[in-house]
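Chemist: coordinates only, sequence not included:
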């Protein structure tokens, strides 16, 4: 993967215990699994060939632990940003998908099938998530001009950002492939355009 110009290496954190258990994490946290740590090491190996000038990370521990592994042999300024957190899912956090499907069937269907219409008391909407995530990435692009920046974030946060940069409306969010645990993309800004590699 060749990246040039102003680049963001956008990483999803490694697998966690709650990922294995199909629990919704949101702003809550669970530890990286052995697999999750290995995934972070694999990202590190892939990125070793690139110079990285700065790093931004969600404050959630699973993201920070992933970042620590990736940056093991580098000394970089790391900026912790609340805007890079996962979607806030209120009282769903820590519950399994099956539990939320039973307790809130309508909201659950909207979450997976009609994200543009999803509303849950105490939770963020997808539009709110997209607004803060894109705002942060645009800030990072502006601060890291002609540099490579590492960003570690989360599943839905990354997915709604990709929707923005591919001009995909939120109601078609399911058409965007889920970023796997411990995978990364390169967002390259050239002028006003952003290309995804």
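Modeler: The structure has been received and is ready for your questions. Worth saying up front: this structure is predicted, and the values here are computed from it rather than measured.

Chemist: C-alpha only now, for contacts and for neighbours.
Modeler: OK.

Chemist: This structure: helices as residue ranges?
Modeler: Taking DSSP state H as the criterion, the chain contains helices spanning 17-20, 34-47, 61-70, 97-103, 105-113, 126-143, 155-165.

Chemist: So which residue is dead centre in the chain?
Modeler: Most central in the chain under C-alpha atoms, centre = their mean is residue 154, positioned 2.7 Å from the mean C-alpha point.

Chemist: Just confirm that one contacts residue 88, I think it does.
Modeler: No: under the criterion of C-alpha atoms under 8 Å, residue 154 lies out of contact with residue 88, with a separation of 11.5 Å.

Chemist: Residue 119 against residue 107, yeah?
Modeler: Yes: Residue 119 is in contact with residue 107 according to C-alpha under 8 Å; the separation is 6.8 Å.

Chemist: rewinding a little: now the helices of the chain as JSON lines including mean neighbour count and distance to residue 9?
Modeler: Formatted as JSON lines, the entries for those read as follows, by neighbours: other C-alpha atoms under 10 Å; distance: least, C-alpha to C-alpha, whole Å:
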{"stretch": "helix 17-20", "mean neighbour count": "16", "distance to residue 9": "22"}
{"stretch": "helix 34-47", "mean neighbour count": "19", "distance to residue 9": "9"}
{"stretch": "helix 61-70", "mean neighbour count": "22", "distance to residue 9": "12"}
{"stretch": "helix 97-103", "mean neighbour count": "13", "distance to residue 9": "30"}
{"stretch": "helix 105-113", "mean neighbour count": "16", "distance to residue 9": "26"}
{"stretch": "helix 126-143", "mean neighbour count": "17", "distance to residue 9": "11"}
{"stretch": "helix 155-165", "mean neighbour count": "20", "distance to residue 9": "11"}
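
Chemist: second one coming, line it up with the first:
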């Protein structure tokens, strides 16, 4: 019996196009993002998706709702797949973060796994809750095909865990808006298939 989970980065938002840190703001999809998710639905047509899980923010719920309407799969909101909490950056452009918070953003770029801040989550904490959530739904939906709609940071953390790689490799994984990663589990193995691209990513 094989369980397949497609990890999907939500469609593009205005923040993605404006180089803003959306964080946990209720950012809707841009028209480009709507088109991306419709393309994903076409890709998944015929895959018999049984359930779609989405993080609680507007952009993941909206992406999941579009997929659900086009595939017929029900949508469940799952807090484990929420965006990282760095509340004092929410809604700011990368230049505004640099101007207001000095060395914080350069440190985040250079050493994301070591980043700490008052009221902020660490990558390790994000990875722990996301992996726990994914393991829970794989156990409760064994033998099914599922979709999890989440965010770049969360999906990088999940990918690194299932690849057996360190969070120090966080910036080496490139996942564009609307791209799919596949995790497949049998009784003997768990495999992960990333999008077909080199291990490199824009620094963000």
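Modeler: Great, that's in hand. Every value quoted in this text rests on a predicted model; they were computed, and no experiment measured them.

Chemist: Ignoring the adjacent residues along the chain, who's closest to the counterpart of the residue nearest to the centre of structure 1 in structure 2?
Modeler: Following TM-score structural alignment, the counterpart assigned to residue 154 of structure 1 within structure 2 is residue 151. Of all residues beyond its chain neighbours, the one nearest residue 151 of structure 2 is residue 9 (5.3 Å), with distances taken as C-alpha to C-alpha, 6 or more residues apart in numbering.

Chemist: Which residue in structure 1 aligns with the one you found?
Modeler: Across the two structures, residue 9 of structure 2 finds its equivalent in residue 12 of structure 1, going by TM-score structural alignment.

Chemist: give me the number of residues near that match?
Modeler: For residue 12 of structure 1, the count of nearby residues is 27 (other C-alpha atoms under 10 Å).

Chemist: And it, how close does it get to residue 39 of structure 1?
Modeler: When C-alpha to C-alpha, to the nearest Å is the yardstick, residue 12 of structure 1 and residue 39 of structure 1 sit 10 Å from each other.

Chemist: Same question for residue 165 of structure 1.
Modeler: Distance from residue 165 of structure 1 to residue 39 of structure 1, counting by C-alpha to C-alpha: 26 Å.

Chemist: Likewise for residue 82 of structure 1?
Modeler: Using C-alpha to C-alpha, residue 82 of structure 1 is found at 23 Å from residue 39 of structure 1.

Chemist: quick check: stretch 89-99 of structure 1 aligns to which part of structure 2?
Modeler: Under TM-score structural alignment, the match for stretch 89-99 of structure 1 in structure 2 covers residues 86-96.

Chemist: ok, back up a step: quick check: the gap between the residue nearest to residue 151 of structure 2 and residue 170 of structure 2.
Modeler: In this structure, residue 9 of structure 2 and residue 170 of structure 2 are 15 Å apart, going by C-alpha to C-alpha.

Chemist: How about the contacts made by residue 189 of structure 1?
Modeler: For residue 189 of structure 1, the contacting residues are 5, 6, 7, 141, 195, by C-alpha atoms under 8 Å, 6 or more residues apart in numbering.

Chemist: Now check structure 2 for the residue matching it.
Modeler: In structure 2, the residue paired with residue 189 of structure 1 according to TM-score structural alignment is residue 185.

Chemist: ok, now residue 21 of structure 1?
Modeler: When the two structures are superposed using TM-score structural alignment, residue 21 of structure 1 falls opposite residue 18 in structure 2.

Chemist: Ignoring the adjacent residues along the chain, who's closest to its match?
Modeler: The spatial neighbour of residue 18 of structure 2 that comes closest, neighbours along the chain excluded (C-alpha to C-alpha, 6+ apart), is residue 93 at 7.4 Å.

Chemist: burial count for that neighbour?
Modeler: So residue 93 of structure 2, with other C-alpha under 10 Å, has 17 neighbours.

Chemist: if I look at the alignment partner in structure 1 of residue 137 of structure 2, how far off is residue 19 of structure 1?
Modeler: Superposed on structure 1 with TM-score structural alignment, residue 137 of structure 2 falls opposite residue 140. Using C-alpha to C-alpha, we find residue 140 of structure 1 at a distance of 28 Å from residue 19 of structure 1.

Chemist: what about the alignment partner in structure 2 of residue 75 of structure 1, neighbour count?
Modeler: The equivalent of residue 75 of structure 1 in structure 2 is residue 72 (alignment by TM-score structural alignment). Counted with other C-alpha under 10 Å, the burial measure for residue 72 of structure 2 works out to 16 neighbours.

Chemist: And the one 3 residues further on, by the same measure?
Modeler: Counted with other C-alpha under 10 Å, residues neighbouring residue 75 of structure 2 total 20.

Chemist: Tell me the spacing between the nearest residue to it once chain neighbours are set aside and residue 1 of structure 2.
Modeler: Across the structure, with C-alpha to C-alpha, 6+ apart as the measure, the residue nearest residue 75 of structure 2 apart from its sequence neighbours is residue 52 (4.7 Å). Applying C-alpha to C-alpha, one obtains 20 Å for the distance of residue 52 of structure 2 from residue 1 of structure 2.
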